[in-house]
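*Asks:* What follows is a predicted protein model with its sequence.
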Amino acid sequence: MEPPTGERLAARTLPHPHLTPSTVAGRRPYRSLSPWLQASPLSLTSRRRFRGLHSDGSMEKRGRVAVVVLGDIGRSPRMQYHALSLAQQAHLEVDIVANGGSDPHMAVKENQSIHLHIMTSVNLQGLSKISSPLALLLKAAVHFIILVWFLCLKIPRPDVFVVQNPPSVPTLAAVKLSSWLRRSTFIIDWHNFGYTLLGLSHGRGHIIVKIYHWFEKYFGRMADGSLCVTKAMQHELAQNWGIKATVLYDEPPEFFHPASLEEKHELFSRLENNICHPNGIRDCVTTAQRGPESGAAIHWLDQSSDTLFSTQIGNEIFLKASRPALVVSSTSWTPDEDFGILLEAAVMYDRRVAAALNEDDSVEEEKIWTDISNGKQYLYPRLLFIITGKGPERRKYEEQIKKLNLRRVAFRTMWLLAEDYPLLLGSADLGVSLHTSSSGLDLPMKVVDMFGCGLPVCAVSFSCITELVEVEKNGLLFSTSSELADEFMMLFKGFPERCDTLNSLRDGALATASSARWSTEWETHALPLISELISGKQR
């Protein structure tokens, strides 16, 4: 699974009218058991156990779980969801031991049953002067000592450790030792295989990767229980690792939903400067912003009642007919996501639209932008790509974007507030996933979020992606930039009113969102395992 971003968490707690039982067939009714998520009822036995009651009503010690992440907790949404479900649904005390960086979701920080323990940051830059294998060994040793210190001395004794993998080194060894010293059990939540991620930079045949693989497999077998993200990974663990794992699919929490017109307008107003006033960029968005809907010519937006996509007249909000199509992609800007595919597809779309409209190079881009600003609608719309996330290759691709010089395509890169990320997905017209998976066995969590917002997706095709994306139902798959450009042409023809294929995929994405949510998935698959381990420790 791709390294997740902290921005994908948000504090949206109220159900949206587009997702009520009356408007989406089969939608589970909303309940008010939790201010963060919709929790389905636990069994009476589980409630008594986790609330600290014996079956005869006498008090017992409340169960406790430690959630362990050797990484930025703010960019580990699945582990935050675990913590919230453990506290909200299982009524357990939860200690999160993780690195700092991005802020976790507000619900995590405010929940009185969840206790954050941020590990000490150690400056290891000096290790870069040492040969690579020795530097990696020293770095792992330092992290091992810090992690064991926190797990054994800084937190109360848990009944169960729940640890994210990867990273495997030294996390699994540290948690295994700590669970033995503290007489606890531990569960591994397999998001991916760490050795395959290391293989991206060193190659699968490198001795370091082989050692990492052995380490991950050896300590992985020592866990008392395992969760994983796909059936393909479950099969791999069973057949080749000797590990029995329970599939716990990523599912969107309730705050991922289609945005209302009011929410869209408010979001676009907040993002106005980032979208329409970028430094040093002049394109089809910055120069063709307003149409006759606002009664203005070409100039910068200066009224909160008018945005690139919407306008407010009195109490009424309208989406502009000449608005660009909004395409969203969330990326970690790492080698396992080839952003160049999206750039090439955007260039192809720009050229193919010009050819379809019989435009030659003599047609000035200024004339096109002026026509758009005056309300002229073309068969194919402008595309605005908003790319969210942080990562090492972001600057490189931003420099490439500046050199594209496209007529009908614009790009914006940004890091959103936690509250705004699901709103952006709920306001967009199409999502794009470039995740290919280092192992071929995990699924992109960003696609889960997009479906939760009723957003159809174009995703890179790889071995197990069909466990999530149903072709021509809730999304499309592609393998090359040309295929992605073809999909843009097909989906956006006639936008915004006459794009039947896009609307059909949106209906499919909404149906996918209505079929499952995190709280139900967690209670069905994770809770029984955790309950069994805690019950065994308390007997």
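*Replies:* Noted; the coordinates are in hand.
*Asks:* Please make it C-alpha for all contacts and neighbour counts, starting now.
*Replies:* Noted.
*Asks:* With adjacent residues omitted, what lies nearest to residue 348?
*Replies:* Distances taken as Cα to Cα, 6 or more residues apart in numbering place residue 485 nearest to residue 348, at 6.0 Å, with adjacent residues excluded.
*Asks:* Just the buried residues of the host helix or strand of the one you found, please?
*Replies:* Using DSSP states H and E, residue 485 sits in helix 481-492. Of all the residues in helix 481-492, those buried under the rule 16 or more other Cα atoms under 10 Å are 481-482, 484-485, 487-489, 491-492.
*Asks:* Next one for the comparison:
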Amino acid sequence: MCLKRVCVVVLGDFERSPRMKYHCLSLTKLNCHVDVVAYSETKLSDDIVDNQLIHLHPIDSYSSFSNNFPRLIGYFVKTLIQSLVLLFTLFSIEKPNFLLLQNPPSIPTIPVVWLYSLIRGVKFVIDWHNYGHTILALTLRANHPLVKICRWCEGFFGSRAFHNFCVSQSMANDLKRTWGIKCDVFYDRPTEIFSPLQPESRHKFLLKMAKKFPQFRGKEVNKSKFYEIASSGDIVTKKSRPFILISSTSWTEDEDFSILLNALDNYDTQISTERAPLPALICVITGKGPLKSYYEEILSKKRWKKVTTILPWLEPEDYPKMVAAADIGVCLHTSSSGLDLPMKIIDMFGSCVPVLAIHYKCLNELVRDGVNGKTFKNSEELANLLRNLLLPPRSKLSNMRDNLNSTRNKFSWDSEWNRKVKPLFS
């Protein structure tokens, strides 16, 4: 039986923070009341809305507020307002037994939550997804005063937390080495909503998507490019069907999508000029973020013959199905710290979709080369991987999918959470 109440703080859009969503849902299985203090910019999924033990307390992001001031002044004013709003919101809800904080962002959340927990006698827990100071350094410089302040806040207040979790062993080692912070590794895992689709379900879903996106539509009404109904009534895969490549992104600086676009240039050229027996590709790139319009403009100028792209924002119930409908995934997340592991890969693995991921340190904790995916360093290597895996007979791709399927039951959120996190709150 869980203690009465847990407060979860996410200074970001809650629906786009899957790890914290999953924490909340797992806590309710222990009969905990969960108060969530977060931005609410995206429609919430039904599992959150319908859960009577989860109470959302939305706060404003003030994302455009700093535009009214010079950059540095605007940052401090915005931080001050966020601090006051966050502190007021925390004091307005019933006192929790635990407060679980997502980091990053680090400022103002870590010092504000530490102050609140000190005043009210609440056990303060940090879930380290990455470092705030390394993300800030992407737009500033590593020796900028704000980056140094952020780094100090993470070390000083992080070492005063009641407990710490993080997403990789490499991050746990770094936290211990840099600040003396002892941290339990809790690897991201997919929930049950990320699972493979059987042919009939995949066919129905792609027909649904064909009504929204013509790229999926067959030549005849109510038919897709992927399946046909045999005389026996069975659903049969079309021999000439296109393959679906999926990639999700927050369209930020730590993901260089020009790598994928250059690889697709190469792939389309191979089909068109070399007449290689490669399938046509439909690339589904999901997500929202600041650089989306920049890449949309680039894509609008492409004249590919066998490669098409769509950049949808999918409803919460459609995203897991789109992942499961894909043949192969691509991840371009490089990590500002080099210490976090991409949640999007976790989702793909849960759906038994092999992944091609750009290499960085610690990725080998998740992607096992040739077993569940492959890594690459540049667009040329990515293009070669696509060619090698999608050329008939595609046995390497099938083997990786089979490997993912055989280990899927051991690779679940519930089993990992119950083993690593549940004891703290029980």
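*Replies:* Thanks, I have the structure now. Please read these numbers as outputs of a predicted model, since none were measured by experiment.
*Asks:* circling back: map the residue nearest to residue 348 of the first structure onto the second structure.
*Replies:* Aligned by TM-score structural alignment, residue 485 of the first structure pairs with residue 383 of the second structure.
*Asks:* Residue 341 of the first structure too?
*Replies:* So residue 341 of the first structure corresponds to residue 259, using TM-score structural alignment.
*Asks:* how much space between the counterpart of residue 185 of the second structure in the first structure and residue 192 of the first structure?
*Replies:* Aligned by TM-score structural alignment, residue 185 of the second structure pairs with residue 247 of the first structure. Using Cα to Cα, to the nearest Å, one gets 13 Å for the distance from residue 247 of the first structure to residue 192 of the first structure.
*Asks:* How about residue 148 of the first structure?
*Replies:* Counting by Cα to Cα - residue 148 of the first structure and residue 192 of the first structure are separated by 23 Å.
*Asks:* of the two, who's got more company?
*Replies:* Comparing residue 148 of the first structure with residue 192 by other Cα atoms under 10 Å, the one with more neighbours is residue 192, at 27 against 19.
*Asks:* returning to that earlier point: for residue 307 of the first structure, state which of the buried residues of helix 481-492 of the first structure is nearest.
*Replies:* Residue 307 of the first structure lies nearest to residue 492 out of the buried residues of helix 481-492 of the first structure, by Cα to Cα, at 21.1 Å.
*Asks:* ok, now which ones touch that closest one?
*Replies:* The contact partners of residue 492 of the first structure, by Cα atoms under 8 Å, 6 or more residues apart in numbering, come to 325, 380-381, 499, 502.
*Asks:* same thing but 7 Å
*Replies:* 380-381, 499 (Cα atoms under 7 Å, 6 or more residues apart in numbering).
*Asks:* what ranges do the helices span in the stretch 201-350 of the first structure?
*Replies:* With DSSP state H, counting those that start in this stretch, the ranges of helices along the stretch 201-350 of the first structure come out as 207-220, 231-236, 261-270, 272-276, 339-356.
*Asks:* Out of those, flag the one nearest residue 470 of the first structure.
*Replies:* It's helix 231-236; of these, that one is closest to residue 470 of the first structure (Cα to Cα) at 15.8 Å.
*Asks:* what's the average per-residue distance for the closest one once overlaid on the second structure?
*Replies:* Here the mean offset of helix 231-236 of the first structure against the second structure after fitting is 0.2 Å, by mean Cα distance after the TM-score superposition for the first structure.
*Asks:* Which of the three states applies to residue 426 of the first structure?
*Replies:* Using DSSP: H, G, I helix; E, B strand; the rest coil, the structure places residue 426 of the first structure in helix.
*Asks:* what do we get in the second structure for it?
*Replies:* With TM-score structural alignment as the criterion, residue 426 of the first structure matches residue 324.
*Asks:* Who are the contact partners of the nearest residue to the match of residue 341 of the first structure once chain neighbours are set aside?
*Replies:* Nearest non-adjacent residue to residue 259 of the second structure, counting by Cα to Cα, 6+ apart: residue 379, 4.7 Å away. Contact analysis of residue 379 of the second structure by Cα under 7 Å, 6+ apart lists 259-260, 262-263.
*Asks:* Report the separation between residue 379 of the second structure and residue 256 of the second structure.
*Replies:* The value you get for residue 379 of the second structure to residue 256 of the second structure, if Cα to Cα is used, is 10 Å.
*Asks:* Residue 274 of the second structure too?
*Replies:* 28 Å.
*Asks:* Then residue 98 of the second structure?
*Replies:* On the measure of Cα to Cα, residue 98 of the second structure and residue 256 of the second structure end up 38 Å apart.
*Asks:* Next: residue 397 of the second structure.
*Replies:* In terms of Cα to Cα, residue 397 of the second structure sits 25 Å off from residue 256 of the second structure.
*Asks:* ok, the two, which is more surrounded?
*Replies:* Using other Cα under 10 Å, the more surrounded residue of residue 397 of the second structure and residue 256 is residue 397, with 23 against 14.
*Asks:* The first structure: which residue goes with the more buried one?
*Replies:* Per TM-score structural alignment, residue 397 of the second structure is aligned with residue 502.
*Asks:* ok so its match is a strand residue?
*Replies:* No: counting by three-state DSSP, residue 502 of the first structure is located in no strand; its state is helix.
*Asks:* so who does the nearest residue in space to it that is not next to it in sequence touch?
*Replies:* Among residues not flanking residue 502 of the first structure along the chain, residue 491 sits closest, at 5.1 Å (Cα to Cα, 6+ apart). Going by Cα under 7 Å, 6+ apart, residue 491 of the first structure touches 499, 501-502.
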